[in-house]
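> show me the folded form of this:
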Amino acid sequence: MKQTIDQLPLNKEIADVLQQLGVKDKNPAYSTGLSWGGQEGGTTRSIHSPADGNLIATVHMATPEHYDKVVEAAQEAFKVWRKVPAPKRGEVVRQIGNKLREHKEALGKLVSYEMGKILQEGLGEVQEMIDICDFAVGLSRQLHGFTMHSERPEHRMYEQYHPLGVVGVISAFNFPVAVWSWNTMLAAVCGDVVIWKPSEKTPLTAIACQHIIRDALAENEIPEGVFNLIIGDAEIGSLMSHDKRVALISATGSTRMGKKVGEAVGARLGKSLLELGGNNAIILTENADLEMALNAIVFGAVGTCGQRCTSTRRLIVHESRYEQVKERLLKIYPNLPIGHPLDSTTLVGPLIDKDAVSAFNNALEKVQQEGGTLLTGGDVLSGEGYETGTYVKPAIVEAENHYEMVQEETFAPILYLIKYSGEVESAIEIQNGVRQGLSSAIFSTNLLETETFLGHWGSDCGIANVNIGTSGAEIGGAFGGEKETGGGRESGSDAWKVYMRRQTNTINYGRELPLAQGIQFKVMD
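Have a look, this model is predicted:
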């Protein structure tokens, strides 16, 4: 009797990876750092690889009772962790970074196999975690405030930053571990404790991370509740968002999800950091270096199978270069190696699941109904190696920016090819003419064009690049976007400030009590 795809045994390579990373056949619903719980009650979820459909492992899904246990542990841990000197907190993060270095290859393979991104991207995601640990270590000695001159004599004024409390991190499937590290390592050196709810589609990489950092926590006698993990569905995310005990919610996902989180957190006057949808464009002017641009365009459009928030969705090309660009892309796209993400020759892996495939198909159908022309791709692959039904051929569609589907973010490899005429301002207007504002790029060797793009009348996105693509950000810069992207900032620069509460202090070291603004007020006996 022939086995179905989800009955096939895992290959030895993946089985070894799971063993090395501590991922079991059945995994608990939560961890408070050193210990695990949640095997009782609740439901279980089976996690299959989008690469070959094989069952990787199952996880217990947390209940509200499990959630309360984790929050209570976090609250108690905060009382201790906030008193640890920041450089000492940084030392723990340094050791976590070293643990990630030791397990980079294994964790990168699991990221690739569970999520579907190619191995190079999986390894790159783990490297991003290592890099943010290094950044956070340096930051732990630079949590600086500011000193101001007081208008009152013999007074000193300054600002300082204090730990915020319990930070909730809700991450998405497309970057199953990196976004957690962006938030957690910065929050940790700031003195906060973290509760991480990963996507229910990719919880195994999160479980692996918790196992990886456990030794560093134990060796430094870090109390339970500083680094927490909870596996759950939207109910757990909703509990976090509404919970007054959680000072900050950092949520990555769709704009629709972000609006719900923002509404819930805002209603209780909490803090939220939202990293939401992108509808990113590359502008190719008549002065673009096409050879440089092509690799950026294709990686931006098909990398992670179009499932990055910074994926290139729109290519806005000057009419003088339009046919040349179209011709080159139509030669490249049919030859893209599509296949198993752990195959070193693969450049395009699968979509995360069949719901994503349906969204891909629906978007292509609707944009053609609006007048778009499908130039290449759009097929769902079948046959040997493609039995999961999650592999698709990346598509290129000639379109206009005002089309409803072009205005939407479809998390799939669809590139809309848009022509512009006139000066660069016309292209910038097209680029900015969407509700999202995450990443943007221009390819041009003309200084006047690039500086216009970077000016305050230019790109309205949180990220604006010149002669590089929209996808792939370094951890040293603050990451985030404007408009319906949410306005949050993570990772580098001064993004650390969101994880702290700001306090202004005034000290009177004289023997008089002058009031500000020269107010005279004196009480008499």
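
> only C-alpha atoms from now on, for both contacts and neighbour counts.
Noted.

> off-centre distance for stretch 290-304?
Per CA atoms, centre = their mean, to the nearest Å, the displacement of stretch 290-304 from the mean C-alpha position of its chain is 20 Å.

> swap that for stretch 326-342, please
Counting by CA atoms, centre = their mean, stretch 326-342 comes out at 26 Å from the chain centroid.

> may I see the buried residues of it?
For stretch 326-342, burial by neighbour count (16 or more other CA atoms under 10 Å) applies to 329, 333, 336, 338-342.

> in a markdown table: the residues you listed, plus distance to residue 190 and secondary structure.
Compiled in a markdown table, the buried residues of stretch 326-342 are given as follows (distance: CA to CA, whole Å; DSSP: H, G, I helix; E, B strand; the rest coil):
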| residue | distance to residue 190 | secondary structure |
| --- | --- | --- |
| 329 | 46 | helix |
| 333 | 46 | helix |
| 336 | 44 | coil |
| 338 | 43 | strand |
| 339 | 42 | coil |
| 340 | 40 | coil |
| 341 | 37 | coil |
| 342 | 37 | coil |
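
> which of those residues sit farthest apart?
Pairwise distances among these were taken by CA to CA; the largest, 25.3 Å, belongs to 329 and 342.

> quick one, helices of the stretch 101-250 of the chain?
104-115, 119-139, 178-189, 203-219, 234-242 (DSSP state H, counting those that start in this stretch).

> quick one: closest of these to residue 268.
Across the helices of the stretch 101-250 of the chain (criterion: CA to CA), the nearest stretch is helix 234-242, sitting at 7.2 Å.

> and that closest one, how far from the chain's centre?
Centre-to-centre, helix 234-242 and its host chain are 19 Å apart (CA atoms, centre = their mean).

> cool, stretch 215-223 as well?
Taking the mean of its C-alpha atoms, stretch 215-223 sits 27 Å from the chain's own mean (CA atoms, centre = their mean).

> which other residues reach that stretch?
33-34, 77, 80-81, 92, 95-96, 99 (CA atoms under 8 Å, 6 or more residues apart in numbering).

> restricted to helices, list those residues.
In helices, defined here by DSSP state H, the members of these are 77, 80-81, 92, 95-96, 99.

> another one to check against the first:
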Amino acid sequence: MGFAKKEYEFFSEIGLSERNLGCFVNGTWKARGPVVTTLNPANNQTIAEVVEGSIEDYEEGMQACSEAAKIWMQVPAPKRGEIVRQIGDALRAKLQQLGRLVSLEMGKILPEGIGEVQEIIDMCNFAVGLSRQLNGSIIPSERPNHAMLEMWNPLGIVGVITAFNFPCAVLGWNACIALVCGNCVVWKGAPTTPLITIAMTKLVAGVLEKNSLPPAIFTSFCGGADIGQAIAKDTRIPLVSFTGSSKVGLMVQQTVNQRFGKCLLELRSDCGIVNVNIPTNGAEIGGAFGGEKATGGGREAGSDSWKQYMRRSTCTINYGNELPLAQGINFGS
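Reported below is the predicted structural model:
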């Protein structure tokens, strides 16, 4: 197993082991689904094993989350903000380790892996401020000496389905706001980055436990399409946030709309790069190999000389354990 490698020694600092249960259900790690192997995309070597969740695990988790929602929505918003602040502090304490995990399991360069975790910390800071600004309105009434008060109420549970190319930052964008607004969070991470889902959840769970709050306020599942479909169909989840392909996003939207739910969709990454002249300083090569991410190039067009330059340069670029990426790259016309 991968833990024989020195590069994985830090896993124990963020609660990971060689074999991990992939569902956090009411304060307990469990899973009754298939066992999957998570791989380093740079060299396809095994990192660890994860037991995915089953529909039975999902249902058990949702029942607990529904009960926790009744408690969490009664917590004053500034106090919910304090919990999110502590989550940010917990992430900050493990910033380097989580950033390394993102780089290892997803394939980003290390600075971007660390930067992605930093995004969640920044979102925690932002959400803490918002927790004291959930203002309502005082509206004049037709009745003498009366006024009407408008207040915002939590939805209850927010479902978050994230993609592999931003395996934890997108969670932060959704979960931080959902939590301060009084909503519980049900998170399904990408099937190819389950270790990130588990490590992130353990940090959040630690904060909830320290504050004697129901652990089901934050529930997570590692699994495949069956878990995602269950979230989309579940009437107990008024709002579903999905990040991924346009094809699957449309399916999620249609499923949620059929039950009159709400959707947040962030779909498709297909940035184009057009090059006319052969680069002289290598900057274009760095941009062209930005990685598989929402801000990375997905299509490239250029002259024959540009393609020849790319072929030569590709053979000199190594990722991970000196793995050349010349194989599998298609230079079309």
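
> any of the ones in helices among the contacts of stretch 215-223 of structure 1 buried? List them.
Burial by neighbour count, 16+ other CA under 10 Å: within these this picks out 77, 81, 92, 95-96, 99.

> biggest separation within those residues, which pair?
The most widely separated members of these are 77 and 99, with 22.4 Å between them, by CA to CA.

> what about whatever residue of structure 2 lines up with residue 200 of structure 1, how many residues nearby?
Structural correspondence for residue 200 of structure 1 with respect to structure 2 (TM-score structural alignment): residue 191. Each residue near residue 191 of structure 2 was counted by other CA atoms under 10 Å, and the total is 21.

> ok, residue 191 of structure 2 touching residue 223?
Yes. At 5.8 Å, residue 191 of structure 2 counts as touching residue 223 under the criterion of CA atoms under 8 Å.

> still on that earlier bit, including distance to residue 19 of structure 1, could the contacts of stretch 215-223 of structure 1 go into TSV?
TSV is the format used below for the contacts of stretch 215-223 of structure 1 (distance: CA to CA, whole Å):
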residue	distance to residue 19 of structure 1
33	19
34	18
77	30
80	33
81	31
92	25
95	22
96	19
99	16
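
> among those, which two are most distant?
When the contacts of stretch 215-223 of structure 1 are compared pair by pair using CA to CA, the maximum separation belongs to 80 and 99, at 23.7 Å.

> once you drop chain neighbours, what's closest to residue 316 of structure 2?
The shortest distance from residue 316 of structure 2 to any residue that is not its chain neighbour, by CA to CA, 6 or more residues apart in numbering, is 7.2 Å, and that residue is residue 324.

> count the neighbours of that neighbour for me.
When neighbours are defined as other CA under 10 Å, residue 324 of structure 2 has 15 of them.

> what distance do you get for it to residue 43 of structure 2?
When CA to CA, to the nearest Å is the yardstick, residue 324 of structure 2 and residue 43 of structure 2 sit 10 Å from each other.

> with residue 95 of structure 2 instead?
According to CA to CA, residue 95 of structure 2 stands 24 Å off from residue 43 of structure 2.

> these two: who's more crowded?
Relative neighbour count places residue 95 above the other of residue 95 of structure 2 and residue 43, with 20 against 14, counting by other CA under 10 Å.

> ok, the equivalent of the more buried one over in structure 1 - contacts?
Structural alignment places residue 95 of structure 2 opposite residue 104 in structure 1 (criterion: TM-score structural alignment). Each residue near residue 104 of structure 1 by CA under 8 Å, 6+ apart is listed here: 123, 126-127.

> of those residues - the most surrounded one?
Each of those was scored by neighbour count (other CA under 10 Å); the top score is that of residue 126, with 26 neighbours.

> aligned to that one, what sits in structure 2?
The alignment partner of residue 126 of structure 1 in structure 2, by TM-score structural alignment, is residue 117.

> verify the contact between residue 303 of structure 1 and residue 309 for me.
No. Look at residue 303 of structure 1 against residue 309 with CA under 8 Å: they stay out of range, at 11.1 Å.

> of the two, who's got more company?
residue 309 (27 against 24).

> shouldn't the more buried one be in contact with residue 278?
Yes. If you go by CA under 8 Å, residue 309 of structure 1 and residue 278 touch, sitting 5.2 Å apart.

> run a quick neighbour tally on the counterpart of residue 59 of structure 1 in structure 2.
Under the alignment defined by TM-score structural alignment, residue 59 of structure 1 corresponds to residue 50 in structure 2. The criterion is other CA under 10 Å. On that basis, residue 50 of structure 2 has 25 neighbouring residues.

> how about residue 50 of structure 2, secondary structure?
strand (DSSP: H, G, I helix; E, B strand; the rest coil).

> how about it: what's its closest non-neighbour residue?
Residue 50 of structure 2 sits nearest to residue 20 (CA to CA, 6+ apart), 4.7 Å away.

> next one: the one you found from residue 52 of structure 2, what distance?
Residue 20 of structure 2 is 9 Å from residue 52 of structure 2, where distance means CA to CA.

> more neighbours: which of these two?
Neighbours were tallied for residue 20 of structure 2 and for residue 52 using other CA under 10 Å; the higher tally belongs to residue 52 (24 against 21).

> contacting residues for the residue nearest to residue 99 of structure 2 when sequence neighbours are not counted?
Residue nearest to residue 99 of structure 2 in three dimensions, not counting chain neighbours: residue 114, with 3.8 Å by CA to CA, 6+ apart. Applying CA under 8 Å, 6+ apart, one finds that residue 114 of structure 2 lies in contact with 95-96, 98-100, 102.

> mind redoing it with 10 Å?
95-103, 108 (CA atoms under 10 Å, 6 or more residues apart in numbering).

> list the buried residues for stretch 75-94 of structure 1?
Buried positions in stretch 75-94 of structure 1, judged by neighbour count with 16+ other CA under 10 Å: 75, 77-78, 81-82, 86-87, 89-94.

> nearest to residue 150 of structure 1 among the residues you listed?
Distance ranking of those against residue 150 of structure 1, using CA to CA, places residue 86 first at 28.4 Å.

> which residue is the nearest non-sequential neighbour of the equivalent of that closest one over in structure 2?
Alignment note (TM-score structural alignment): residue 86 of structure 1 maps to residue 77 of structure 2. Spatially, and ignoring its direct neighbours in sequence, residue 77 of structure 2 is nearest to residue 131 (5.2 Å; CA to CA, 6+ apart).
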